[in-house]
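A.B. asks: What follows is a predicted protein model with its sequence.
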Amino acid sequence: MVPLLTAFCVSACLINLTIAESEASNTTENTGVEEPQLPQLGTDSVVLRQLLNQETLIRMSLTKNVHAMMKDMVSFKKTALSLQSEMSTVKQTVGDEKIKMEKEIEALKDEIQQLKERNEVLEDRLSAQNLTDFRLRAELEKNLEDRKRLEKDLRVGQENFERNTSEILSDIKIQIRVLSMSLMELNKHAQEIDKTVPELIENKYHVVSEMIANVSTSLLEETNRSLGNIRSDLSETQLDQLKLSAAVLSLEWFRNNISSGGFDVSERIGFTVGTTSGNRYWGSGKLVFSSVIFNQGQGYDASSGIFTSPTDGTYVFYVTITAYSSNTINVDIVHDKVSKVRAHAYGSTSHQTGTNMAVLTLSRGDKVWVQYASGGGYYSESVPVTTFSGFMI
């Protein structure tokens, strides 16, 4: 900055000198007075003139440079003002950006704090989940052990059951064979009787005929009565023979089914359930019998109170409802949302009972339950008096 000011001062001095010379020249021209002629001084005067000419050239060059410098100074000033304006704008922009960045930084700090808090919550949840997983894993291992133990017990029980069943079936087969032999002997004896009876009748008929020819009317009546008794005995004998034949056929069929495995007790389906406590205010929905007394085939669900048919067939259902105190209560046996029969317990006296039975044809997957119809409140005891039963026939 200092060299620039020094150059500016030198330029100003040169400009002033140039202006003064220009005014002196103008004054001479205006007055018409000529410059005094210097005397010829020889070589020194030539040198002086050359020096003056050089000085004039230098002065003119300096004047031109000063003018150029002044223009540069003006341009520099304009540039400086422009730069100052831009600097102000930049400062304002930087200030705004700084404020904006500070706000964003604060927002980021808040977000980071929230993330930290959330991370702590997630870590707590993860720790709790790990504990839960550990507990569930322990319970799962325990359940697996219980399952293995239960499977082992079931396997042992099944083996014992099969062994006992085999022994029982063997005994039944032996008894059936003995009974079959006895029935065959009875059948043979009945056939022998069947063969001898006509001969006896024929003989007695001839005897009676001879007696009829020789005896009186009273003896004839007695003979007819005897003949009727003989015919009655013959009819009874033939009926006993038919019964024995039917029994033999039934036993043969039973023996064939036992031998071929067609008679399976485990395929029977039936249940008896009840409730061990009453509900004075019950008045809607299904009646759930939570106490399971018998459930062959696992068709009844104690949690929902619904029997689901395991297979196609004809089923018998029976319901007993005991009214609470002197209330009146009506319930229906429902097959797939359709009421079939209704049990009515009229509350004329305390704990009246209503019963009903339905025979239904079910397909596999059909559902049957006991549904509230009207009235309210049912009664039961530790040994159930309000029950629901069903079996396949």
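C.D. replies: On my side now, so go ahead. What you are looking at is a predicted structure, and each value in this text was computed from that prediction instead of being measured.
A.B. asks: Please count neighbours and contacts with C-alpha atoms only from this point.
C.D. replies: Fine.
A.B. asks: residues contacting T275?
C.D. replies: Neighbour list for T275: V288, F289, S290, S291, S380, E381, P384, V385, T386, T387 [criterion: C-alpha atoms under 8 Å, 6 or more residues apart in numbering].
A.B. asks: would you turn those into JSON lines with secondary structure?
C.D. replies: What follows is those, written out as JSON lines (DSSP: H, G, I helix; E, B strand; the rest coil):
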{"residue": "V288", "secondary structure": "coil"}
{"residue": "F289", "secondary structure": "coil"}
{"residue": "S290", "secondary structure": "coil"}
{"residue": "S291", "secondary structure": "strand"}
{"residue": "S380", "secondary structure": "coil"}
{"residue": "E381", "secondary structure": "coil"}
{"residue": "P384", "secondary structure": "coil"}
{"residue": "V385", "secondary structure": "coil"}
{"residue": "T386", "secondary structure": "strand"}
{"residue": "T387", "secondary structure": "strand"}
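A.B. asks: What separation do you get for K337 and W282?
C.D. replies: 20 Å (C-alpha to C-alpha, to the nearest Å).
A.B. asks: More neighbours: the two, which one.
C.D. replies: W282 (15 against 11; other C-alpha atoms under 10 Å).
A.B. asks: hang on, isn't D332 packed against Y372?
C.D. replies: Yes: the criterion here is C-alpha atoms under 8 Å, and D332 meets it with Y372 at 6.5 Å.
A.B. asks: what separates the longest helix along the chain from the chain centre, distance-wise?
C.D. replies: The longest helix of the chain (DSSP state H) is helix 43-214. Relative to its parent chain, helix 43-214 has a centroid offset of 15 Å by C-alpha atoms, centre = their mean, to the nearest Å.
A.B. asks: Against that first model, consider the following:
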Amino acid sequence: MAVMLVLVLLGQLSVHVLGQSLPAELGTTLLSLVAEERNLRAQLEAEADLLERELDKLTTLRQNATCGCPSLSSSPVAFTATLGHNIATLGKQQAIIYEEVTLNLGDAYDVRHGIFTAPFAGLYEFTAVVLNRGGVSTGLSLVLNGEAVTKVQSGDSSYYTMGTNAVALKLVAGDEVWVRHTDQSDSNSIQGESTSSFTGYLIDV
């Protein structure tokens, strides 16, 4: 407000001066002052714009610091992995290692063990898909830190069948999620060839 008042007063002064009949020397001096006032006005306006931009940046930083969000520079978290080969001898509670990784944003899925590890706290969604040939029935569990949270079953006497299930989980940093063979399966096999899959992604923090 004070800056704008100074600019208005200086502007009124320049108009008043230019409208008067003055001695040449005094007139030249006043015209020089008017030019200096115009330069000062431009500098003040530029500084005001800069201050406004800096204020916007500070406001954004404050919002990010108080919302509990991950760093804006961090990568999103999402993965998709499929089973590339058929398995005919699944063991009791054997973890399924989906070795064909098509997406792994954030590198939270470990292809060596088939385990997803939450990089930070948030709401995540996971989906498990299983395909079986006719005459085979197989059950899988989606597991959080060793405890089954949901199951998916696939099987039919004559046809290939596909089962799928999804679950949303509130995780903390370090929580582990994976898929394993259930005790209730009638068979120990699962179809691969990129048909059975395990997917997960961050929904919200």
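C.D. replies: Received the coordinates, thanks. Everything numeric here is computed off the predicted structure, so don't read it as measured data.
A.B. asks: TM-score for the pair, please.
C.D. replies: Once superposed, the chains reach a TM-score of 0.61 (TM-score structural alignment, normalised by the length of structure 2), with 136 aligned residues with a C-alpha RMSD of 2.3 Å.
A.B. asks: circling back: using PyMOL, make a named selection holding only the buried ones among the contacts of T275 of structure 1.
C.D. replies: PyMOL command restricting the contacts of T275 of structure 1 to the buried ones, with burial defined by 16 or more other C-alpha atoms under 10 Å:
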select buried, resi 288+289+290+291+380+384+385+386+387
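A.B. asks: Now do the same for G278 of structure 1: its match in structure 2.
C.D. replies: Per TM-score structural alignment, the equivalent position to G278 of structure 1 in structure 2 is N86.
A.B. asks: Quick one: neighbours of that match, just the number.
C.D. replies: Number of residues near N86 of structure 2 (other C-alpha under 10 Å) recorded here: 16.
A.B. asks: Make sure it is actually in contact with T195.
C.D. replies: No: taking contacts as C-alpha under 8 Å, N86 of structure 2 lies outside contact range of T195: 9.7 Å.
A.B. asks: Looking at structure 2, which helix is longest?
C.D. replies: helix 24-66.
A.B. asks: so what does that helix touch, helix or strand wise?
C.D. replies: Where contact means 3 or more C-alpha pairs under 8 Å, 6 or more residues apart in numbering; DSSP states H and E, helix 24-66 of structure 2 is packed against helix 2-18.
A.B. asks: and the most centrally placed residue in structure 2, how far is that from L61 of structure 2?
C.D. replies: Residue closest to the average C-alpha location in structure 2 (C-alpha atoms, centre = their mean): P76, at 3.7 Å. Distance of P76 of structure 2 to L61 of structure 2, given as C-alpha to C-alpha: 20 Å.
A.B. asks: that older thread, in the superposed pair, what's the mean gap between whatever helix or strand comes next after the longest helix of structure 2 and structure 1?
C.D. replies: Using DSSP states H and E, the next helix or strand after helix 24-66 of structure 2 towards the C-terminus is strand 78-82. Mean deviation of strand 78-82 of structure 2 relative to structure 1 after superposition (mean C-alpha distance after the TM-score superposition for structure 1): 0.6 Å.
A.B. asks: Tell me how far strand 78-82 of structure 2 lies from the chain's centre.
C.D. replies: Worked out by C-alpha atoms, centre = their mean, strand 78-82 of structure 2 lies 16 Å from the chain centre.
A.B. asks: To what extent does whichever helix or strand comes after that strand diverge from structure 1 after superposition?
C.D. replies: Counting by DSSP H and E, the next helix or strand C-terminal to strand 78-82 of structure 2 is strand 100-105. Here strand 100-105 of structure 2, set against structure 1 after superposition, deviates by a mean of 0.7 Å using mean C-alpha distance after the TM-score superposition for structure 1.
A.B. asks: Show me what the following helix or strand past strand 100-105 of structure 2 is in contact with.
C.D. replies: Using DSSP H and E, the next helix or strand after strand 100-105 of structure 2 towards the C-terminus is strand 109-110. Contact with strand 109-110 of structure 2 is made by F79, I115, F116, T117, as judged by C-alpha under 8 Å, 6+ apart.
A.B. asks: Which strands or helices does the very next helix or strand once past strand 109-110 of structure 2 pack on?
C.D. replies: Using DSSP H and E, the next helix or strand after strand 109-110 of structure 2 towards the C-terminus is strand 115-117. Applying 3+ C-alpha pairs under 8 Å, 6+ apart, we find strand 115-117 of structure 2 packed against strand 109-110, strand 176-181.
A.B. asks: how about a cut-off of 10 Å?
C.D. replies: On a contact count with 3 or more C-alpha pairs under 10 Å, 6 or more residues apart in numbering; DSSP states H and E, strand 115-117 of structure 2 meets strand 109-110, strand 136-144, strand 176-181, strand 197-204.
A.B. asks: how about those in JSON lines, adding distance to A35 of structure 2?
C.D. replies: As requested, these are exported to JSON lines (distance: least, C-alpha to C-alpha, whole Å):
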{"stretch": "strand 109-110", "distance to A35 of structure 2": "66"}
{"stretch": "strand 136-144", "distance to A35 of structure 2": "73"}
{"stretch": "strand 176-181", "distance to A35 of structure 2": "70"}
{"stretch": "strand 197-204", "distance to A35 of structure 2": "57"}
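A.B. asks: Identify whichever of the ones you listed lies nearest to L55 of structure 2.
C.D. replies: The minimum distance between L55 of structure 2 and those falls on strand 197-204, with 27.8 Å, by C-alpha to C-alpha.
A.B. asks: Tell me the counterpart of H181 of structure 2 in structure 1.
C.D. replies: In structure 1, H181 of structure 2 lands on Y372 (TM-score structural alignment).
A.B. asks: residue contacts, that match?
C.D. replies: Residues near Y372 of structure 1 by C-alpha atoms under 10 Å, 6 or more residues apart in numbering: 282-287, 329-334, 342.
A.B. asks: of all these, which two lie farthest apart?
C.D. replies: Greatest spatial distance in the contacts of Y372 of structure 1: W282 and V334, 17.9 Å, computed using C-alpha to C-alpha.
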